[in-house]
Every structure is written in structure tokens, then in C-alpha cells.
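> Here is my input; please provide its structure:
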Amino acid sequence: MIRVLVVDDEALVRTGFRHILEAADDIEVVAAVPGGQAVRAVRESRPDVVLLDIRMPDVDGLTVLAEVRMLPDSPVVAMLTTFDMDEYVAAALRSGAAGFLLKDTDPDQLPYLVRDLAAGGAVLSSKVTRTVVDSYLADGPREEAGRLVSRLSERERAVLVLVAEGLPNADIGVRMHLSTGTVKDHVSALFTKLEVGSRVQAALLAERAGLLAAFRDRGSG
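You can find the predicted model right below:
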């Protein structure tokens, strides 16, 4: 079972997410709480995935994200937002969020996205504007991104490209004929070499460095 914690200031949103997710046989919503109770709920319920509202009146979602990320064996955290372009999104990605979802995500898709998060995938809502991503990519010189990517082995670069495509470790293993454990080791190594804390950060850094375009060109050549 995938254990999920829903954090949102609106009771209606919490209830809706609980009903949608618990309709899936492999997902259990272990708690659904407002922001002020989030960190304690993570400690007590030990979820695999946290869906965290990015804007709450009682506590800043980014503050909660930072506190959760500091916990031992911290869960995967995806941010929830009602906006297709939110000034807090880039900050959330830099703080280690595994992605973000709009609250009006198709209910049929929500369990699949949670499964991807639990499996180590990166989730970015299809409605997120390119402006948000470009803002992140522009934050820092491309030369620095290229220097960090140059630390990677050829296999690590190939893994990074598949991470950037949003594939979880198991699917990367199938694609590259590697065990899931080996893929996990490669992902951990490239996180260290790239000095990032999440798959989304790694993917965006690879984009900034031009790695994804290089692999696309190689594939078409």
C-alpha cells in the first residue's frame, strides 16, 4: 500500500482527495490535515507521499516543505496549487519538492500520479506554464550547469535523461536493462554530483545544461 498524507487548509479539498485516492486498491490516505498539523502528521503516520498545499493561511507551504525534508527518511513531497503559474513554484522545486499538481487535476489521473511519485518519478502538471520552468532554468549560469553535468559518467547521463522524462526507477531499469537497485544507486550518485536534492531539480539542471537537447539530437541522428 502507498501511504499518502494530504495537507490542505480547506476541509473540502482534503475530503475530496481522500475519496479519490482511497478508491484505488493500492493507496491509503493515512491522514488529511491542515498545514499547522502537517509536520506532526508526517512524524506520526510516516507516509510515503505527501500532497502539500503551497498556499495556506495558517502556515506557509514552503516552510512545511523545508521542515519535512529535514526529517529522517523524509517522504516524497508534491506541492498542490490552484494556479497554473505560481511565484512559489520555483522556490518549491529548489527546496526539494518532487513536483507539483494543480488541484483541478483529472481525478482519474491522480492515483497514477501518486504511484509515480511513490516509485521515484517526478510529477509536473501538464498545465504548468513554460514561464515557470524558464524562470527556474534562467536562475544560474548555463556554464555552471554544464560543469556539474560534466561530472557524470555516460551511464549516469543516460539515467538523468530518463529521470527528466519523468520515469520512475523501475521503468528506467527496464529501458536500460538494469536492476531497480542499480538505477537507484545511479540516481543517488548523480544527485550528489549535481548537488541537487530532487529529481525535478536534476531534470531542470540537465535542461539548463543542454543535455536533453544533446540526447534528442543523438537519437535523431
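
> from here on, contacts and neighbour counts on C-alpha atoms
Noted.

> any idea which residue sits dead centre in this structure?
The centre of the chain sits closest to Ala98, judged by Cα atoms, centre = their mean, with a distance of 1.4 Å.

> Now do the same contact list for it.
Each residue near Ala98 by Cα atoms under 8 Å, 6 or more residues apart in numbering is listed here: Val76, Val77, Ala78, Leu117, Gly121, Ala122, Val123, Ser198, Arg199, Val200.

> Could you say which helix or strand holds the nearest residue to Ser95 once chain neighbours are set aside?
In this structure, Ser95 finds its nearest non-sequential neighbour in Ala66, 6.5 Å apart by Cα to Cα, 6 or more residues apart in numbering. According to DSSP states H and E, Ala66 maps onto helix 61-69.

> how about this one, so we can line them up?
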Amino acid sequence: MITVGIVDNDPYAVSVLSKLLRESGMDVQWGTTSASAALRRCLFESATPQVLVSDVQMDDMNGMELCRQIRQRKTTPGTVMITAYPPRRYLEQAVRAGAQGLYLKTDVAGIRTGVRAAATGDTAQSDSGFLNCVEARNALLRNVSSKSELSERERTVIAMYADGFATDDIMRQLSVSKGTVATYEKRACAKLGAATRAQAVAKYVRLLTTGMTC
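This next block holds a predicted model:
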């Protein structure tokens, strides 16, 4: 039986879609109106559903960012996006985010087909540019890597932070001022698409562990 998680900022939509998928023989493990809650469940809970069905527009995080954060870390769950607007409006964004499909909320048959394909890690919409889970993750990581060509000093600073060095230690080791360290850190954050030092370090480590260059 296919296991599914659903996130939509409209609780009624969550309820209706849960009922429809259960009637199709699927096991809807949970439904939530919070994208942040869905992210935690998909990344950190042991019982991750095979498929996440996600609304595009939500209050705390949009569906594209939710999908992107999951896919950069994992090949599962397969992700099917849904929207109340014409899907072509979000098609390119959904493909880039690593989703396996995008359907109108009223297209119940299409959603079922998309969920069944995503449960196997595949896509039912390859003709629209969607990739399977593995290909989507690889494409995302290549994109991150291509934008994150750090200079030698930027890489050194982030690597030292990753190794637990404090700013004062880095200043002494590299014989540079605190302002210079901050500049290298700021540039590295921008190239890695990170808002904070902690995010930059996490992305740097993830690129290294997946064999990508930075």
C-alpha cells in the first residue's frame, strides 16, 4: 500500500484529498496545514511517507521551497505538487525544485496517477520535463555546485568553521583581520545560497559528502 503525507494550508483541502486517496487504496499517514511541519516529518521522522502531496502556495513556506529542501537532502519521498491555478504557471519552478509532478487540485485522476508513479521514485509527467527522484536530486546538487565555486580562502574559512574553529582562531591561522574573515564568510554564504554561517557550513559539508565540488 502506498503511504502518503499531505500538506495544504486549507484544512478542508487536506481532508477532501485524504478521503479521495484513501478511497483509492492509499494509506494517508498524515495531513497538515504547515509546510514546516511537513518538512520535519519528511526529514526527521522514521516513518517517512513514500509520497508527499504538497500545495504550491502556503503560509509559512511555499511548496517549491519545501520540495527543494527535501530533495537536496534525500531522494525520498517522491513529491507531487498541486495547485488551484493553471499548472503551467508553476511548471518550470516545480521541475527546478525537484518535484515529480504538478496537477490541478480538481484533477483527482491525475493526482492519483502522479502519486502512484512518485511512490516508485518515478514521474508520470516526464513529457513536461519532470525527473524521477534520483535524477531530480542530482540536478539540484549540480545546480548548487555550479553556483558555489568558492575561492581558496572562502573555502578555507568555511572549512575551518566546519571543523569547529572560532573566528579568532581563523584570524590567527590565516593572519587576517576579523573584517577580512567576515568578508570571506559573507561571500561564501552568497555563493552557497545560505542565509547564515550555520547554513553555509551545512551546505559545504553536504556537498563534500555527496562528492560535489565547491
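
> which helices and strands sit right next to the helix holding Ala66 of structure 1?
helix 38-45, strand 49-53, helix 89-94 (3 or more Cα pairs under 8 Å, 6 or more residues apart in numbering; DSSP states H and E).

> Report the mean distance between the shortest one and its aligned residues in structure 2.
On superposition with structure 2, the mean distance recorded for strand 49-53 of structure 1 (mean Cα distance after the TM-score superposition for structure 1) is 0.7 Å.

> That strand aligns to what range in structure 2?
The aligned range for strand 49-53 of structure 1 in structure 2 is 51-55, by TM-score structural alignment.

> All the helices of structure 2, in order from the start?
Under the criterion DSSP state H, structure 2 contains helices at 11-23, 35-44, 63-73, 91-97, 108-119, 133-146, 152-162, 167-174, 178-192, 197-209.

> What range does the first one cover in structure 1?
Per the alignment by TM-score structural alignment, helix 11-23 of structure 2 matches residues 11-23 in structure 1.

> Output the contacts of Ala98 of structure 1 as TSV; include the columns distance to Gln37 of structure 1 and neighbour count.
Converted to TSV, the contacts of Ala98 of structure 1 look like this (distance: Cα to Cα, whole Å; neighbours: other Cα atoms under 10 Å):
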residue	distance to Gln37 of structure 1	neighbour count
Val76	17	25
Val77	15	26
Ala78	17	27
Leu117	22	25
Gly121	26	28
Ala122	25	26
Val123	25	22
Ser198	24	23
Arg199	27	27
Val200	26	25
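
> I'd like to know which of the helices and strands packed on helix 61-69 of structure 1 lies nearest to Thr180 of structure 1.
strand 49-53 (19.4 Å; Cα to Cα).

> Residues touching the closest one, excluding its own?
By Cα under 8 Å, 6+ apart, strand 49-53 of structure 1 touches 2-9, 35, 61, 65, 75-81, 114, 117-118.

> Can you find the partner of the residue nearest to Ser95 of structure 1 in structure 2?
Aligned partner of Ala66 of structure 1 by TM-score structural alignment: Arg68.

> Equivalent analysis for Arg94 of structure 1, please.
Checking TM-score structural alignment: Arg94 of structure 1 goes with Arg96.

> And for Met176 of structure 1?
Looks like Met176 of structure 1 stays unaligned there (TM-score structural alignment).

> how deep is Met176 of structure 1 tucked in, by neighbour count?
Neighbourhood size, Met176 of structure 1 [other Cα atoms under 10 Å]: 14.

> ok, it to Ala119 of structure 1 distance?
Per Cα to Cα, to the nearest Å, Met176 of structure 1 is found 17 Å from Ala119 of structure 1.

> Please give me every residue in contact with the nearest residue to the match of Arg94 of structure 1 once chain neighbours are set aside.
Among residues not flanking Arg96 of structure 2 along the chain, Leu140 sits closest, at 7.3 Å (Cα to Cα, 6+ apart). Listed by Cα under 8 Å, 6+ apart, the contact set of Leu140 of structure 2 reads Arg68, Arg71, Gln72, Arg96, Ala97, Gly98.

> and if you look at Pro47 of structure 1?
So Pro47 of structure 1 contacts Ile2, Arg3, Val4, Leu5, Val30, Pro75 (Cα under 8 Å, 6+ apart).

> so how far is Val133 of structure 1 from it?
Taken as Cα to Cα, the span from Pro47 of structure 1 to Val133 of structure 1 is 28 Å.

> Skipping adjacent residues, who's closest to Ala202 of structure 1 in space?
Val196 (6.1 Å).

> let me fix that: Gly31 of structure 2
Nearest one to Gly31 of structure 2, counting by Cα to Cα, 6+ apart, is Ile6 at 4.5 Å.
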